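Q: Could you look at this predicted model? Sequence included:
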Amino acid sequence: MSILFDLIAKGGPVMIPLTGLSVATIACGIERTIFWVQVLRVEDKIAHDVLDAAQYSLDEATAIALRAADQPIGRFLLAALQLDYPEPETFHLALATAGEEEFVLMRKGDKLLETVIAVAPLLGLLGTVTGLIITFINLKIGGGGSSVDTSKAAGGIGEALTTTAGGMIVAIVALLIFRLCVTLQAKQVDYFSKVGCRLELIYRHIWYKRLKAESELSLENRAIANQSLL
């Protein structure tokens, strides 16, 4: 820990915002890691249980999705299942809208990481410039002779190199976290699309088709009843 503090001190004032960006990046990485571990650990089971239940009971499928409402896949499926026998277009729209809402939550932290990726190298470059300025100031060159304050000049060079390395390290870590999050988000878009399509097919071919047949039979029986009254 003392070595870390020494490096921050050698880097000069620019290391203060760089340290803040590094802390924010690490915190974001930890939060996103916890989020994705929880999502990936249970979503396959939730989707499998809901799709299996939906083939014989929409109420049971809705209950399973409701119990999993703390997970993105649960909220996604529940958005359509909780509707009261909607038209297929409405069912599809509910899934699409819920999916977009969940994808927004999955992109949490992306703006922070993008900012760190852009700003950290610039701060490192700023530290490089200020360090070189200090170095040149401490290179004392006189008219009749020259002298160099080597300790202060070395300090300026050390500050320049430390901030450059610090800015690059923070940006690289943020970029790795960001690219991993983007990859997981893209996979979730495909996964949600696949699960949503399967649920929509089940609804169209089993429940909406059955509901439509029952509605037509009811209309036919009503027509027969009216004819008998006449």
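A: Nice, I can see it. Everything numeric in this text was worked out from a predicted model, so none of it was measured.

Q: CA only for contacts and neighbour counts going forward, please
A: Fine.

Q: on contacts alone, who are the packing partners of the helix or strand Leu18 falls within?
A: In this assignment (DSSP states H and E), Leu18 forms part of helix 15-54. Helices and strands touching helix 15-54, by 3 or more Cα pairs under 8 Å, 6 or more residues apart in numbering; DSSP states H and E, are helix 2-10, helix 58-67, helix 72-81, helix 110-137, helix 150-202.

Q: tell me the most buried of those?
A: Compared across the helices and strands packed on helix 15-54, helix 72-81 shows the largest average neighbour count, a mean of 24 (mean count of other Cα atoms under 10 Å).

Q: putting a second one here so we can go through both:
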Amino acid sequence: MNFAEIMEKGGASMWPLLFLSILALSTIIERIWFWSRVLLKQGQVLNRIMDSAARSWEMTPKIARDYRRHPLGEYLYAPLKLNNPDPDLFHLALETAADDQLNTMRRGDKLLEAVVALAPLLGLLGTVLGLIKSLSNIQLSDLGTSSTAGVTLGISESLISTAAGLIVAISSLAFYRIFQALWFNEMRVFRKSGSDLELIYRQRWMALEDNRIPMNSNLETSETVDN
């Protein structure tokens, strides 16, 4: 059977299934393109920003700003663009940016979830409607005669919608699980890189605070001697 015959014999539920399959396919293609760009540049973004933070902190905001189009770069740039924040504010900026970027990465998941849930039900509905149509023409006197041959063919055709619904649902579910796995892995990368960057910043902050304390103490001592 060609595509037109499948759509015709599958019944009215095949059109909603076709619409769901187009939505799922477009979402899958867009997510594949998104994740391919994220994963290909992620190592470069992470290495450049973290190496700069460890060697020359003053250059780190500029390097992170150059990678703002990458989710990881935008995440790490969020606290770096602040003007000498205290460590608690630095941590809060990281958390807020992580929530924003991770939510963006889950775009399309709700649509795939809806397709996975609706496609089998639509397929089953098409089959039930096909069975009702086929069995409504059967009379008890026709059982065992050649007049029931068309009914058997109608029942087999009504199962096309169920098969189509399952194909759409299974395909969508497979890619949904793949995208979920990528998202969980990205969440671990965000947590690790954010913790490392925050640790470097806290060490730098403490070093600056230690340098300020002796200067203030010497100033107070000299004032006391003068008095």
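A: Good, I have the coordinates. As the structure is a computational prediction, the values presented were derived from the model and not from experiment.

Q: that older thread, mind listing what's buried in the helix holding Leu18 of the first structure?
A: Residues of helix 15-54 of the first structure classed as buried by neighbour count (16 or more other Cα atoms under 10 Å): 15, 18-19, 21-22, 24-25, 28-29, 32, 39, 43, 46-47, 50-51, 53-54.

Q: For it, give me the average deviation versus the second structure.
A: Following superposition, helix 15-54 of the first structure is found to deviate from the second structure by 0.5 Å on average (mean Cα distance after the TM-score superposition for the first structure).

Q: start and end residues in the second structure for that helix, please.
A: Mapped onto the second structure using TM-score structural alignment, helix 15-54 of the first structure covers residues 14-53.

Q: Which residue, neighbours along the chain excluded, lies closest to Leu113 of the first structure?
A: Closest residue in space to Leu113 of the first structure, ignoring its immediate chain neighbours: Ala174 at 5.6 Å, by Cα to Cα, 6 or more residues apart in numbering.

Q: mind checking the SS state of Gly143 of the first structure?
A: Classification of Gly143 of the first structure by DSSP: H, G, I helix; E, B strand; the rest coil places it in coil.

Q: what's the mean deviation for stretch 111-124 of the second structure versus the first structure?
A: Compared with the first structure after fitting, stretch 111-124 of the second structure deviates on average by 0.6 Å (mean Cα distance after the TM-score superposition for the first structure).

Q: what stretch of the first structure does that stretch fall on?
A: Using TM-score structural alignment, the residues of the first structure aligned to stretch 111-124 of the second structure are 112-125.

Q: tell me how far the matching stretch is from the chain's mean position?
A: Distance, stretch centre to chain centre, for stretch 112-125 of the first structure: 19 Å (Cα atoms, centre = their mean, to the nearest Å).

Q: which residues are in contact with that stretch?
A: 14, 18, 21, 25, 163-168, 170-172, 174-175, 177-178 (Cα atoms under 8 Å, 6 or more residues apart in numbering).

Q: Could you do stretch 197-217 of the first structure as well?
A: The contact list for stretch 197-217 of the first structure, computed with Cα under 8 Å, 6+ apart, reads Leu51, Ala54, Gln55, Tyr85, Glu87, Pro88, Phe91, His92.

Q: Could you do stretch 17-28 of the second structure as well?
A: Contacts for stretch 17-28 of the second structure (Cα under 8 Å, 6+ apart): Gly108, Leu111, Leu112, Val115, Ala119, Leu122, Gly123, Ala164, Gly165, Val168, Ser172, Phe175.

Q: Now tabulate those residues in CSV and tack on distance to Tyr67 of the second structure.
A: Shown next, in CSV, are the contacts of stretch 17-28 of the second structure (distance: Cα to Cα, whole Å):
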residue, distance to Tyr67 of the second structure
Gly108, 24
Leu111, 29
Leu112, 30
Val115, 34
Ala119, 40
Leu122, 44
Gly123, 46
Ala164, 43
Gly165, 42
Val168, 37
Ser172, 32
Phe175, 28
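
Q: Grab the nearest non-local neighbour of the residue nearest in space to the middle of the second structure.
A: In the second structure, the centroid-proximal residue (Cα atoms, centre = their mean) is Arg106; its distance is 2.7 Å. Spatially, and ignoring its direct neighbours in sequence, Arg106 of the second structure is nearest to Trp183 (7.3 Å; Cα to Cα, 6+ apart).

Q: Residue in the first structure paired with the one you found?
A: Structural alignment (TM-score structural alignment) places Trp183 of the second structure against Gln185 in the first structure.

Q: can you check Ile213 of the second structure too?
A: By TM-score structural alignment, Ile213 of the second structure lines up with Glu216.

Q: Arg222 of the first structure versus its match, what's the distance?
A: Distance from Glu216 of the first structure to Arg222 of the first structure, counting by Cα to Cα, to the nearest Å: 10 Å.

Q: Spit out the residues that contact these two alike.
A: Common contacts of Glu216 of the first structure and Arg222 (Cα under 8 Å, 6+ apart): none found.

Q: circling back to that earlier point, what's near enough to touch the match of Trp183 of the second structure?
A: Neighbours of Gln185 of the first structure in contact, by Cα under 8 Å, 6+ apart: Phe103, Met106, Arg107.
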